[in-house]
Each structure stands twice: as structure tokens, then as C-alpha cells.
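Colleague: what follows is a predicted protein model with its sequence.
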Amino acid sequence: MKLIRTGAEWNPLWLNHLRNNQQIGLVPTMGALHDGHLDLVAKSRSTCDVTLVSIFVNPTQFNNPEDFQKYPKTLDLDLEKLTQAGVDYVFLPSVEEMYPAPTQLKFYFGDLEHVLEGKFRPGHFNGVGIVVSKLFHLIRPHVSFFGQKDLQQVAIIKRLVADLSFDLKLEVIPTRREVDGLAMSSRNLRLSPQERLTALLLFSSLEKAKTELLNGKSWFEIQVEIRSGFENEPFAQLEYLELIHPDSFETYTVFDSIQKSSICVAAFIGAVRLIDNMPIIS
């Protein structure tokens, strides 16, 4: 496994793989890797000739400076995991490499900016769009792999690829969960033992909502029940629980069994903000 820190280091390697007609897979990450990330790596290795994982904690996508400062950093363990997983390259750029000058360009993703993550994390998607565009330009992959847990992020990256005509394919990999159902997330490392137990409320709420929707209960009643459940948990604060179309992110007030739909949830568990989602009709 080769470590690369600049685009200039990657250029001759990329050209060599291109000459050999080899497909390059990119797995963008911010480190603190877990088995969900390794699922993306495994998918890349099974479908591409070359796999490159980027590790960069991107400052421009954090609307909360404290969240940026406390984001887990486990580089030595990450590199050990990636070596064992058979990764070919790891891209470890500095902030100066990714942002040699302050970025003046702003991305605006239309209606996606006003719902769920767009509404509660202003500026977040602009930062995601900028860093993902930079990675696509620097690495020039044939395929890039993302996790379903960040469902709205996947939607904005799809829009980015379509609107800017990036010549690559996106692959979305299902959410990897712990045995008890908690969606794997780097932020889980920040949870205390008590908060870790409380965090199961996200998954149990999604399961409950899905079951009751499919059994005919109204979405309004389900929302009221789940909000009440969060209010009774001293370590939890619900931010949103919405029924949405998984492509457009239009929010529904009434469930329609013939429309594609997913439920998305975000909540603070202690000081840690977690998100999750569950498909209802695919």
C-alpha cells in the first residue's frame, strides 16, 4: 500500500494505470474507519483494478467548529485496517494541498439545501460539494463509492456529477450496522457507554415507524409517538424525523405504498449528532 500526499505524486501513477486500461476506484473518507468504510473498500476491490482511499477531515463541511475539533482521528489504526483490506493507495492530503487559497466558489444544490441536513446544517453541502469535486479532479477515478447512511449526501453528489458532467460512476453501498442495529459511524467513538445505549433509539424508531406505516398507521401519529419517545430520554434530543422521497428529498405528509420512500432521522445523543435512514418502498 502506497501513501500519497499530493496530486503531483498521484499524476504519474494515474497515467500508468490509465495506459494499462485499469479501472480506478475511489473511496472518500474522513478517517476513523469502521466496517462500513471497509464495505466500500471491498466493493471497490471486487469491481475495480485499483483502489484508492482518501483520508481528509474536510474543514469546509463542518458548520459547527466544535464538531470539527472533536472529530475522531485514528490514522495509525486506519492505515493498518486499509493494509489488511488490500488497498493499493491512500491519499493523505494536507489542508494546504486541498485548499491552497480560500475557496471563493459556492455550490447551491437547490431544494436539497432547504430540507433535513440542508436545513439544519447550513453550508454543509457546499463544503461537501467543494471537497468531493476536488477529489474527483485530483484522483480522476472511474468509480467512486459512498455509503447509504449519508443518504442526502449521496443525493447531492449525484446532482454534482450530473450537473458538472464528471466522467465517473457512483456506487452506493447499504448501511453497515452493529449487531444491535446502530448504524456504524465514526462519531460513535465519541459516545459514552450510556449514550451508546441511548443511541439505539434512532434505529428502534426507524424500525417502529416502518412497521407501523406498512400496517396502516398515519405518518402524523407515528411522528407524535416517536417524538414522545425521544422526549422521555434525557440523553437524546430529536432534530428531525421525516418521510421523504429518496431521490428528490420531497417530504411526505401521507404515506403512499406505490411511491418510493425512506424515513430519515437526526438526533443529538449527548453532544454527538447522529443520523440514520431506512428505506420503506424501494
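Modeller: Structure's in. What do you need?

Colleague: can we go C-alpha only for contacts and neighbour counts from here?
Modeller: OK.

Colleague: end-to-end on stretch 93-106?
Modeller: This stretch, stretch 93-106, spans 22 Å end to end (C-alpha to C-alpha, to the nearest Å).

Colleague: second one coming, line it up with the first:
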Amino acid sequence: MKVLRNKKTFQDYIERQKEMGKKIGFAPTMGALHDGHLSLYKQARAENDMVISSIFVNPTQFNNAEDLKKYPRDTQRDISILEKSGLVDAVYLPEVEDIYPEKAVSQSYDFDGLENEMEGKSRHGHFDGVGTVVEEFFRQVKPDNAYFGEKDYQQLAIIRKLVEKKKLPIKIIGVPIYRAENGLALSSRNQRLEESRKIASTIIYESLVKVNDWFRVVSVPEIKERIEEIFDDQKGMQLEYFMIAEEESLKETDFFYKDKNYRAFIVVVVDGVRLIDNMHLD
């Protein structure tokens, strides 16, 4: 596996692959890698001639400078994980100036309102930061296929909209949420929880399963009330929000229409750690 640490070296490498006609699969990360990330590369490996990873903690998608400072960084560990997986041909480790040559500021985007729903309500400018860094990576990597996890479903929808609006020749592929055996969605954040709290947090997944059982049988207001009651009884857990939204627009609904697809979204703070999850409702 090649480790490429600057834009010039990386672009020379990509040009050689393109000249050989190789089909490129790509999944960007901010590091703190786990098996959920590897599930992206596993799918990419099956569908492309070569697979590219990147590790870059993007400053423009953090609303809080302290959060950026605290974000876990262990590049050597991440490189080791990628090497051992055998799934990745090259990892790109750009410096800030390789992505933002002048100043680390976001472009402004219109994602047709997707940016104003859910996470966008409390994280102003966050998705401008995501769009800026992903667009720049796409221009440097020139992938045929790009892979993103469904755990960050709003981000996935935003990136699909970005590609549509910018008319980029890239297929965006959503990869199902990678879960522990007990159902807990893997994330860099839940690694900060003690094992007993990880076990307790499986109530998040179990609640989504119940919502899927209630879907189209119980009214949306009643479902929300039941979820709130479940988390009222959980010590050390705070339900930040639960909602059911139409999958394409991400707009919250209070009624099920037969011709629409819906997804349940939940955010729970467990011992100060913010966990997000979602589930397609069928």
C-alpha cells in the first residue's frame, strides 16, 4: 500500500493509474478508523480496479475550534489498519494547504434545502465544509465510484446532491451501516464509551427496530411519544432528537404516504458522547 503525503506526489500517482485505464474506487475519512470504514473499502475492492483512501481532519466542518483540537488523531494506527486489511492500494494524507491552498474557508452551497434539516439546524455551515472538502478530493482523486456510509445519511444525501449539481462524473454509493453483533452502529465516537455503556447503548438500535415494527401501523406522533418514554427511563442517556423523515427531501413527516420512502433518525447523548443512528423503514 502506497502512502502519499502531498498533492503533487498524489496527483502524479493518480495520473499514472488513469493512463492505464484503471477504475478507481474512493472513500475519504477523517481517521480514527474502525471496521465500519473497512466495510466501505471491502465493497470498493469488489467493484473497482484499485481503491484509494484518504485521511484528513477537515477544519471547515467543525463549528467549534475546541472540537477540532480534540478530534482523535493516530495516523500510524490508521495506516496500519489499512495495510493489514489488504483492501486499499494507496492512502492520501494531505496537508491543509494541499486542500486549501490559500485559506481554510468553506465555499457556499445550495443543496436544495437538505443542509437545513436535522444536523444542519444546530451546525450552521457544517455541510458547506463537507461539500468543500469532498468536492476538492473528488477533483484530485478523480474516482469513478465513491463510497460513503449510511450512518451519516444526511451527509450521503448532501454528497449525492453535490455530484448532481456540479455534474461530476462520479457514482456515489451508500454502504449499509456496519453494526456490532449487538446492533450498535460502529463509530469513532462510541469507542470513547466504556464497554458497559456500549452494551447499554444498544437500546438505540433496539428502538429503531421497534419503530420499523410500528411503521404504518402506529401514527407518527404516537411513535415519537413511545421513543421519548423509552429514553426517559435510561440513566445517563439524553435523547437529543428523534424524527421520521422522507428519504429524498429529509423533511420530517407527521403522516405516512404510500408512495414515499421513510427513514427514522435518532441522536442520543450517552455520558457526553453523541451517538447518531438511522434506519430505513419498511
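Modeller: Here it is on my side, so go on. Quantities reported herein were computed from a predicted structural model and do not represent experimental measurements.

Colleague: TM-score for these two?
Modeller: TM-score for the superposed chains, counting by TM-score structural alignment, normalised by the length of the first structure: 0.94, backed by 280 aligned residues with a C-alpha RMSD of 1.6 Å.

Colleague: do you have the strands of the second structure handy? List them.
Modeller: Secondary structure of the second structure by DSSP state E: the strands cover 2-4, 24-29, 50-55, 90-92, 145-149, 171-175, 237-246, 262-270, 273-281.

Colleague: who are the packing partners of the second one?
Modeller: Right, the one you point to is strand 24-29 of the second structure. helix 35-47, strand 50-55, helix 126-141, strand 145-149 (3 or more C-alpha pairs under 8 Å, 6 or more residues apart in numbering; DSSP states H and E).

Colleague: how about the ones you listed in JSON lines, adding distance to residue 267 of the second structure?
Modeller: Shown next, in JSON lines, are these (distance: least, C-alpha to C-alpha, whole Å):
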{"stretch": "helix 35-47", "distance to residue 267 of the second structure": "18"}
{"stretch": "strand 50-55", "distance to residue 267 of the second structure": "25"}
{"stretch": "helix 126-141", "distance to residue 267 of the second structure": "17"}
{"stretch": "strand 145-149", "distance to residue 267 of the second structure": "17"}
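
Colleague: save these as CSV, and put in distance to residue 281 of the second structure and mean neighbour count too.
Modeller: As requested, these are exported to CSV (distance: least, C-alpha to C-alpha, whole Å; neighbours: other C-alpha atoms under 10 Å):
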stretch, distance to residue 281 of the second structure, mean neighbour count
helix 35-47, 21, 20
strand 50-55, 31, 22
helix 126-141, 25, 20
strand 145-149, 17, 21
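
Colleague: nearest to residue 280 of the second structure, out of the ones you listed?
Modeller: Closest approach to residue 280 of the second structure among those (C-alpha to C-alpha): strand 145-149, 13.5 Å.

Colleague: and the closest one, which stretch of the first structure?
Modeller: Residues 143-147 of the first structure are where strand 145-149 of the second structure lands when matched by TM-score structural alignment.

Colleague: report the contact partners of residue 142 of the first structure.
Modeller: By C-alpha atoms under 8 Å, 6 or more residues apart in numbering, the contact list for residue 142 of the first structure reads 23-26, 167-169.

Colleague: any idea how far it is from residue 169 of the first structure?
Modeller: As judged by C-alpha to C-alpha, residue 142 of the first structure and residue 169 of the first structure stand 6 Å apart.

Colleague: if we can go back for a sec, which of the strands of the second structure sits closest to residue 122 of the second structure?
Modeller: So among the strands of the second structure, strand 237-246 is nearest, using C-alpha to C-alpha, at 11.2 Å.

Colleague: about what we covered before: show me which of the contacts of residue 142 of the first structure are buried.
Modeller: Among the contacts of residue 142 of the first structure, those classed as buried by 16 or more other C-alpha atoms under 10 Å are 23-26, 168.

Colleague: and of those residues, the nearest to residue 35 of the first structure?
Modeller: Checking those one by one against residue 35 of the first structure (C-alpha to C-alpha), the nearest turns out to be residue 26, at 16.6 Å.

Colleague: which stretches in the stretch 101-250 of the second structure count as helices?
Modeller: For the stretch 101-250 of the second structure, the helices defined by DSSP state H, counting those that start in this stretch occupy 119-122, 126-141, 153-166, 195-200, 202-214, 220-232.

Colleague: so which of those is nearest residue 9 of the second structure?
Modeller: The closest of the helices of the stretch 101-250 of the second structure to residue 9 of the second structure is helix 126-141. By C-alpha to C-alpha, the value is 11.2 Å.

Colleague: returning to what we had before: hey, which of the helices of the stretch 101-250 of the second structure is tucked in deepest?
Modeller: helix 126-141 (a mean of 20; mean count of other C-alpha atoms under 10 Å).

Colleague: mean per-residue distance, that helix versus the first structure.
Modeller: Here the mean offset of helix 126-141 of the second structure against the first structure after fitting is 0.7 Å, by mean C-alpha distance after the TM-score superposition for the first structure.

Colleague: could you check the angle strand 145-149 makes with that helix?
Modeller: Computed with axes from the mean of the first three to the mean of the last three C-alpha atoms, to 10 degrees, the direction of helix 126-141 of the second structure lies at 150 degrees from that of strand 145-149.

Colleague: show residues contacting helix 126-141 of the second structure.
Modeller: In contact with helix 126-141 of the second structure (C-alpha under 8 Å, 6+ apart) are residues 7, 11, 14, 26, 28, 58-63, 99, 105-109, 115, 120, 155, 158-159, 162.

Colleague: quick one on the thing from earlier: and the buried ones among the contacts of residue 142 of the first structure, which is closest to residue 123 of the first structure?
Modeller: Distances from residue 123 of the first structure to these, taken as C-alpha to C-alpha, are shortest for residue 26 (24.4 Å).

Colleague: does that closest one really touch residue 55, like I thought?
Modeller: No - the pair residue 26 of the first structure and residue 55 does not pass the contact test of C-alpha atoms under 8 Å, sitting 11.0 Å apart.

Colleague: with that, I have no additional questions.
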